[in-house]
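Asker: Just a sequence and a predicted model for now, questions to come.
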Amino acid sequence: MRTIVKGSLAAGAGVVLLLGGAGTLAVWTDAEDLPGTGSTSGYLDLTDPVCDPWELDGGAAFTTQPIVPGDELSHRCTFTLDAAGEHLAATFETSDPVVTETNALVDDLVVSTAYTVAGVPVDPEAGGVAVQDGDVVTAVVTVSFPLGSDNASNVPTAGLQATLEDITVTATQGHSG
């Protein structure tokens, strides 16, 4: 038994000398290059809008006739998306219209916008909708003069003028995956 222990110790010492005692250990390494690629960024652009005339209460063409509490003006415009890139999404928003007057009528007007992309309604709470080049975006801007607004009798708004000028529609790129 002593011979086996002595032989094992001698073999172990030999391995230690080979691995650590001489300070060298054979190690192979290899490296390979991975191919690169080029890329170009995409874009998202709304074409100039094509708009229907303003309408009063969803039908009659609005020109300059006086509005009364309860009336609603609407304006429908379409844009075509000029877009490049995969996985594009967009959110849409409308600025408040520029109004040259400051008065009680202006304070009572309520502006809202509904959007569709390729005929599908856009949920403003969804955080974006998938879009692609050539999609038709429709924006329907509505300006309401609510009946029974904050001015309970609406008398403070009688005979006042509000001129709506520019309204800006903005498409902001997101990512759909």
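Answerer: Thanks, I have the structure now. Residues are numbered from 1 along each chain as shown.
Asker: Please make it C-alpha for all contacts and neighbour counts, starting now.
Answerer: Noted.
Asker: ok, and what's touching the longest strand seen in the chain?
Answerer: Ranked by residue count and defined by DSSP state E, the top strand of the chain is strand 72-84. With Cα atoms under 8 Å, 6 or more residues apart in numbering as the test, strand 72-84 has contacts from 42-58, 62, 132-145.
Asker: Tell me the buried residues within these.
Answerer: Among those, those classed as buried by 16 or more other Cα atoms under 10 Å are 44-46, 54-56, 62, 132-133, 135-145.
Asker: could you pull out the strands for this structure?
Answerer: 43-46, 50-51, 55-56, 60-61, 72-84, 88-94, 110-117, 120-121, 129-130, 136-144, 169-175.
Asker: next up, a second structure to put side by side with the first:
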Amino acid sequence: MDKRGKATLAAGGAVVLLLGGAGSLAFWQDSTESGGGTITSGELALSECTPVSGSGWTDDTNGTAEPIDIATFRIVPGDTLSYTCTTVVSADGENLTATLAADTSEMFAAGSDPALQARLIETEMTVTDGNGAVLPNAQITEADDGATITVAAELTFDPATPDQEAQNASVTLNNVAITLTQNTNPAVAP
């Protein structure tokens, strides 16, 4: 037999071996079913923030919260005004934590006097539970689900306002968004 015939015969034998081997190779195998179930998501929400009394605004300058009509009150340097409202928290979910904050980025409406606006100092928002205890760092957990919380924010007219700056001026306040944002769960890395 010549070399070409031997090569053809060898190639044909290899194909037969490969085809025959493809069907005979097997590993053990088995299957079972895992338990099914229903997964239900939780909830994170706030009800509408309701003013504590009247308009929600008070004059806190002398250490007492005196209700005021914000439209007729004439603020002077050193005065501190507060807005206080209550909201009901819906916080339902395992491992749920969230932070309450106020978005004051658009607090002043267009057309507000820039000198007065610059002299109104925002202080940190205070969040208290139904018993009046301050919630550290405005943190909400599932334990607060269904609780009524109080949110208070202050504006102080800078007592160091010089000369006659910001006199006979006005600012218009927009509604301030109070946000409740879920915290990142450290056990779940992105």
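Answerer: Everything's here; your move. Everything quoted here is computed from the prediction, not taken from an experiment.
Asker: What does the superposition give as a TM-score?
Answerer: After superposition, the two chains reach a TM-score of 0.71 (TM-score structural alignment, normalised by the length of the first structure), with 149 aligned residues with a Cα RMSD of 2.6 Å.
Asker: just to revisit the earlier point, buried set for the longest strand of the first structure?
Answerer: Of all the residues in strand 72-84 of the first structure, those buried under the rule 16+ other Cα under 10 Å are 72-81, 83-84.
Asker: Check stretch 142-161 of the first structure too.
Answerer: Neighbour-count burial for stretch 142-161 of the first structure flags 142-146, 154, 157, 161 (criterion: 16+ other Cα under 10 Å).
Asker: Likewise for stretch 123-131 of the second structure?
Answerer: Here stretch 123-131 of the second structure shows 125-129 as buried, counting by 16+ other Cα under 10 Å.
Asker: Need these in a markdown table (columns: distance to residue 3 of the second structure).
Answerer: Formatted as a markdown table, these follow (distance: Cα to Cα, whole Å):
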| residue | distance to residue 3 of the second structure |
| --- | --- |
| 125 | 93 |
| 126 | 95 |
| 127 | 93 |
| 128 | 95 |
| 129 | 95 |
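Asker: Looking for the alignment partner of residue 121 of the first structure in the second structure.
Answerer: Matched to the second structure by TM-score structural alignment, residue 121 of the first structure sits across from residue 134.
Asker: wait, residue 105 of the first structure
Answerer: Under TM-score structural alignment, residue 105 of the first structure pairs with residue 116 in the second structure.
Asker: Its match reaches residue 168, doesn't it?
Answerer: No. The criterion here is Cα atoms under 8 Å, and residue 116 of the second structure misses it with residue 168 at 9.2 Å.
Asker: Report the contact partners of residue 179 of the second structure.
Answerer: Contact analysis of residue 179 of the second structure by Cα under 8 Å, 6+ apart lists 99-103.
Asker: Name the residues of stretch 100-108 of the second structure that are buried.
Answerer: Residues of stretch 100-108 of the second structure classed as buried: 100-102, 107-108 (neighbour count, 16+ other Cα under 10 Å).
Asker: repeat for stretch 168-177 of the first structure
Answerer: Across stretch 168-177 of the first structure, burial judged by 16+ other Cα under 10 Å covers 169, 171, 173-174.
Asker: and what of stretch 95-109 of the first structure?
Answerer: With burial defined by 16+ other Cα under 10 Å, the residues of stretch 95-109 of the first structure counted as buried are 104-106, 108-109.
Asker: ok but residue 11 of the second structure is inside a helix, no?
Answerer: Yes. Looking at residue 11 of the second structure with DSSP: H, G, I helix; E, B strand; the rest coil, it is inside a helix.
Asker: one step back: format the buried residues of stretch 100-108 of the second structure as TSV; extra columns: distance to residue 139 of the second structure.
Answerer: Output for these, formatted as TSV (distance: Cα to Cα, whole Å):
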residue	distance to residue 139 of the second structure
100	6
101	10
102	13
107	23
108	27
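Asker: Can you tell me which of those residues lies closest to residue 31 of the second structure?
Answerer: Of all those, residue 100 has the smallest distance to residue 31 of the second structure: 48.6 Å, by Cα to Cα.
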